[in-house]
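Undergrad: Pasting the sequence and the predicted coordinates here, then a few questions.
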Amino acid sequence: MINTQHIKSYGRTSILATTLLTLMACNSSDESSTEGFVKLYNLSKDAPNIYLTLDEDINVDADSDNDHYENTYSGIAYTKANSNFSLETNNYDYQLAWQDGDNSSSENLNLIHQGQLTVTDDNIQMIVLANSILSPEVIIYDIPVIDDDSDDDDDLFNMRVLNMHAEQPQVDFYYSTEDETFAQAQLFSQVNYQELTENQKIAQQSYIFYITAAGSDEVLFQSHSINFAYSSQYVIALRENLGAGSSPFVIDKLSNSSITEYVDDNAETTIRAYNAVAPHAELSNYQGNLSLYVNGIDETPEIPLLNFGEISDELQLASGDYSLDLVNTQDEQPLLSNHLISLNENSNKTVFFYAEEEYVDSDGDGNIDENGDGIIDEIDINLYSLVVNNSLSTSIYEHEIEIVNLVQSDEFDQVQVYFVRNDETIDTALYHRTINYKETNEISLQNNSYQVFVIAQENGSRIILNSFELLLDEQSSEQFLVLEVSEASATGYKASLIEQVLAQESDNDD
């Protein structure tokens, strides 16, 4: 069921004046047309990209009326917003929808909400999509455009705060200069859920923001220092944190043309590790089991045992730069040392450890088969790491697949992966990616059934390295597709699907 639309006005203009402005703008004899602005901000965390369509009259075909305005704007992902776009003052029908096929024209989109809004002179209609896409809630905020010449002269900027964290219905929002602490912070405002505060003018400089529960002095969120160097106007939006850190908040700074995310300055990070190091004759005593040490933590392994072909549980760390060591659990001999991993606040990453064969040319003459018997004279095995950012998307209608290519071959250095639907062939498949060895590439797929083909080019021929069926639905998660050499596979190669982030227990679970 679609929730009732809420329209919240924060303008200073009276209803009568707004009506007069609208009537003047719509008068065809008035040549000095006025304009307002519209912005869409997507805060529905299980939604795919959301498309906004604006139409002067949804019952009139734009093709039959050259003066008729109708436009569908580019899709907006979760936590993103478009730049303010200008429109003539008027009443407009609007629709919010998501793409359920290959065509993003408005008539082919899946409608989730529709309503009407009024664009008035020098005001921003900020449309916020909240709640689940299965029961969407739409709030429209009417925000006056502020263009005060004195702001430039007095080095001021304009700021409002919007609380969109459903589980934090009443909070206090503070700010301090970058050289101050919370003890010196000033209260900006107490903010209820879905409330947008009145505008305040603040001196241009760098600030730290703090969030507490209403009336509390326990800081739930503290930002980095954020620089405000221009006389612009901003909305600071408070929303749910889906990252690794324990703070419940992330904030977005919305300007007329951009949006920037800020996480808690003390947010923790998490990493997982995947062991793609197969046993090899050149790895003495290695049976496929290794231990992972994170230097600077303690003298014991953070992951005591990681078997070949397995991924570890999440390991929580403070943000910072670390070096990683791998040790063979059979004899405690080092396999890899001092590999850097840099962990920003709130980040969630996976480290893939893999082995690479390197042919030894001991005398440097370019010949690695000195006796001509067709066998490489000497092979060294070296271990490497590949660090990948995990997707935190929780969309139920489309899912991200991160393809990790760990296939080393003398015959090819890249592979193609095709996701073929039941009405397609490999040559007509819309969804496909090319991935070089030791690299990754991501693709977003809509819910559907796919036949997946991993293909390489050898001397002009296309060779199928692996194929399998993939079913994506509303219960699917974001996954890694890991491509590796495998002696156990009939083709010599394997493809493994692994969840990017460990599933979190639902709040509704008993």
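TA: Sure thing, it's come through. Source: prediction; values computed, not measured.

Undergrad: For the rest of this, base every contact and every neighbour count on C-alpha atoms.
TA: Noted.

Undergrad: quick one: the nearest residue to residue 203 once chain neighbours are set aside from residue 254, how far?
TA: In this structure, residue 203 finds its nearest non-sequential neighbour in residue 156, 4.5 Å apart by C-alpha to C-alpha, 6 or more residues apart in numbering. Going from residue 156 to residue 254 by C-alpha to C-alpha, to the nearest Å gives 17 Å.

Undergrad: let's bring in a second model and compare:
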Amino acid sequence: MQLTTPSVNMTVGFRTIICGLIVLLGLSACGGSDSSSSDYTYAYVQFYNASPNGANVEMREVDGDSFGSAQFGDTTSMYSLESGELELEFIRTDSDDQEVLIDTITVDLREGYKTLIVMSGDFAAPSFSNYQYERKTLEDHFRLFALSVTADNASYDFYMSESGDPFEAANYLGSANAGDLGEFVFWDADDDSDYFDEGEYTIYLTEPGRDEVIFESQTIDFIYETEYVLTLRDVSGAIQEGLVVDTILNSSTVTALTDVEADSQYRIYNSSNIDADLQVSFGGNTDEEDVSFTLSAGELSSFTAIRYGDYRVTVTDPTGSATSLNNKLITLNQGESKAILIYNNDDKLGAATFVESGLPQAYDKTVNFINLVNDFDDVDFYLVRNDETIDTAEYDLQNLEFGESASEVLPSDYYEVIAVYEDDNGEQVLLDRTALFGFVEEENYIVTVEPADTATGYEIRVLY
């Protein structure tokens, strides 16, 4: 008798019968070791803004509800909807509070699937892409996806190691490519699942086919039993160079991972109003030489790039009229830009610091305001456009104490900046006001109110 090879249909049928018997006997299921399933009965949608020179963008249904807005490097919340076609429009608001339509797209939502809509590229003509993946019910595991959204559409080789292991022990997972959301496979799958084990890991990126690390993340604790989407994007804002890896989950919170070797930067402003130039010493990190320079009253230094670390600042008045500021601790984290503002408080030099924005400043301006007046408990700032008064101003910051800073995101426009305080009778008293000033350049602006030789004794300064 001649033996014949079973047909594909016969093989599948035989395998189905065996699987059925195994299930009846209570044994493990056939078809692989992954025991995850999907209990998700809605369709899901989320928007991610990856345009590095853009504005805050709102996503909403055409002639329908809003689904929130996102700035660069941020997402909306994830929304649960019915499956089917959904027509969406994307809107920004200009300086006249008028809505500007960016684009309209139609997405086909599927039950049990998440649709991630990504806006990337030059904001003058951005591109919209949508990516779908099925949501899974996971236990003690997570899934990992990656996408490159850099301006030059670059691809990167993606490596991952367990926490504490160096690059030499990392596992190559594949490439993170522009326009292609890829899912990575765990290198050490167990009997329960083919997906990644929850725990702490380190990410490494290299150029394609190269073994020189150009990005190493901090240790990441993957604690959620869900799908993680990692997007590789450009740095924007005060620091202009480098990569950031955004971690997107199912909420509006995005964790931005910076390179552990990324430089930081600082700039220093002298608001002391002392006639002599102040002597500044910046250093104390064993990896960097100390730097010394002088700053005259009202002078803002340029940004200085420096290795991340913990530094100390000493500021001295050569005339001896003000007590020196000695060894003020300044911590500069990777990829961070910090402003240091020197002030004279009752003939004692001090310093206030804040981190400058990493958002693009092309359309919306993230302006930092700081009160350097110690004569009052708090100061209020108002941003008044030419058709507004203090009472009708849309943008204001209230109750800034001495040395306290706060930020406000302003549409690119012209504003009169007014600083006031309330006296004991609850009446507003003017400290200073500017002429209409154009917050229209791609700059990181700082607005101070400080003592000065003026009619009121105080002055508003706009720094950039």
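TA: Noted; the coordinates are in hand. All values reported here derive from a predicted model rather than from experimental measurement.

Undergrad: that older thread, residue 204 is in contact with the residue nearest to residue 203 of structure 1, correct?
TA: Yes - counting by C-alpha atoms under 8 Å, residue 156 of structure 1 touches residue 204, with 5.2 Å between them.

Undergrad: Show me whatever sits in contact with both of the two.
TA: Residues touching both residue 156 of structure 1 and residue 204 (C-alpha atoms under 8 Å, 6 or more residues apart in numbering) are 230, 231.

Undergrad: When the two are compared, which one has more neighbours?
TA: residue 156 (22 against 19; other C-alpha atoms under 10 Å).

Undergrad: show me what contacts the counterpart of that one in structure 2?
TA: The equivalent of residue 156 of structure 1 in structure 2 is residue 141 (alignment by TM-score structural alignment). By C-alpha under 8 Å, 6+ apart, residue 141 of structure 2 lies in contact with 193, 195, 196, 197, 198, 224, 225, 226.

Undergrad: Distance-wise, check residue 141 of structure 2 relative to residue 374 of structure 2.
TA: 54 Å.

Undergrad: go on, residue 175 of structure 2?
TA: From residue 175 of structure 2 to residue 374 of structure 2 the distance is 55 Å (C-alpha to C-alpha).

Undergrad: okay, these two: which has more neighbours?
TA: Neighbours per residue (other C-alpha under 10 Å) separate residue 175 of structure 2 from residue 374, with residue 175 holding more: 23 against 16.

Undergrad: Name the nearest residue to that one, sequence neighbours excluded.
TA: Nearest non-adjacent residue to residue 175 of structure 2, counting by C-alpha to C-alpha, 6+ apart: residue 157, 4.4 Å away.

Undergrad: Going by secondary structure, that neighbour is in what exactly?
TA: strand 156-162 (DSSP states H and E).

Undergrad: so that strand aligns onto which residues of structure 1?
TA: Using TM-score structural alignment, strand 156-162 of structure 2 pairs with 171-177 in structure 1.

Undergrad: can you tell me the mean distance of the matching stretch from structure 2 after alignment?
TA: Following the fit onto structure 2, the mean deviation recorded for stretch 171-177 of structure 1 is 0.7 Å by mean C-alpha distance after the TM-score superposition for structure 1.

Undergrad: Run through the strands of the stretch 1-150 of structure 2 in chain order.
TA: Secondary structure of the stretch 1-150 of structure 2 by DSSP state E, counting those that start in this stretch: the strands cover 43-50, 57-61, 66-70, 74-75, 79-81, 84-93, 99-109, 113-120, 127-134, 141-148.

Undergrad: Map residue 411 of structure 2 across to structure 1 for me.
TA: Checking TM-score structural alignment: residue 411 of structure 2 goes with residue 446.

Undergrad: Could you check how far its match is from residue 476 of structure 1?
TA: From residue 446 of structure 1 over to residue 476 of structure 1 (counting by C-alpha to C-alpha), the distance is 11 Å.

Undergrad: and for these two, which residues touch both?
TA: residue 399.

Undergrad: more neighbours, these two?
TA: Applying other C-alpha under 10 Å to residue 446 of structure 1 and residue 476 shows that residue 446 carries more neighbours, namely 20 against 17.

Undergrad: tell me the contacts of that one?
TA: 100, 101, 397, 398, 399, 472.

Undergrad: Now list the buried members of those residues.
TA: Buried by 16 or more other C-alpha atoms under 10 Å: 100, 397, 398, 399, 472, out of the contacts of residue 446 of structure 1.

Undergrad: Make a markdown table out of the residues you listed and add distance to residue 303 of structure 1 and secondary structure.
TA: Formatted as a markdown table, these follow (distance: C-alpha to C-alpha, whole Å; DSSP: H, G, I helix; E, B strand; the rest coil):
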| residue | distance to residue 303 of structure 1 | secondary structure |
| --- | --- | --- |
| 100 | 42 | coil |
| 397 | 35 | coil |
| 398 | 33 | strand |
| 399 | 29 | strand |
| 472 | 31 | strand |
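
Undergrad: Would you format the residues you listed as a markdown table with distance to residue 71 of structure 1 included?
TA: Converted to a markdown table, these look like this (distance: C-alpha to C-alpha, whole Å):
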| residue | distance to residue 71 of structure 1 |
| --- | --- |
| 100 | 19 |
| 397 | 24 |
| 398 | 24 |
| 399 | 27 |
| 472 | 31 |
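
Undergrad: ok, these vs residue 359 of structure 1, which is closest?
TA: residue 399 (39.6 Å; C-alpha to C-alpha).

Undergrad: Quick one, which of the strands of the stretch 1-150 of structure 2 gets closest to residue 395 of structure 2.
TA: strand 84-93 (14.7 Å).

Undergrad: what does that closest one correspond to over in structure 1?
TA: Using TM-score structural alignment, strand 84-93 of structure 2 pairs with 90-99 in structure 1.
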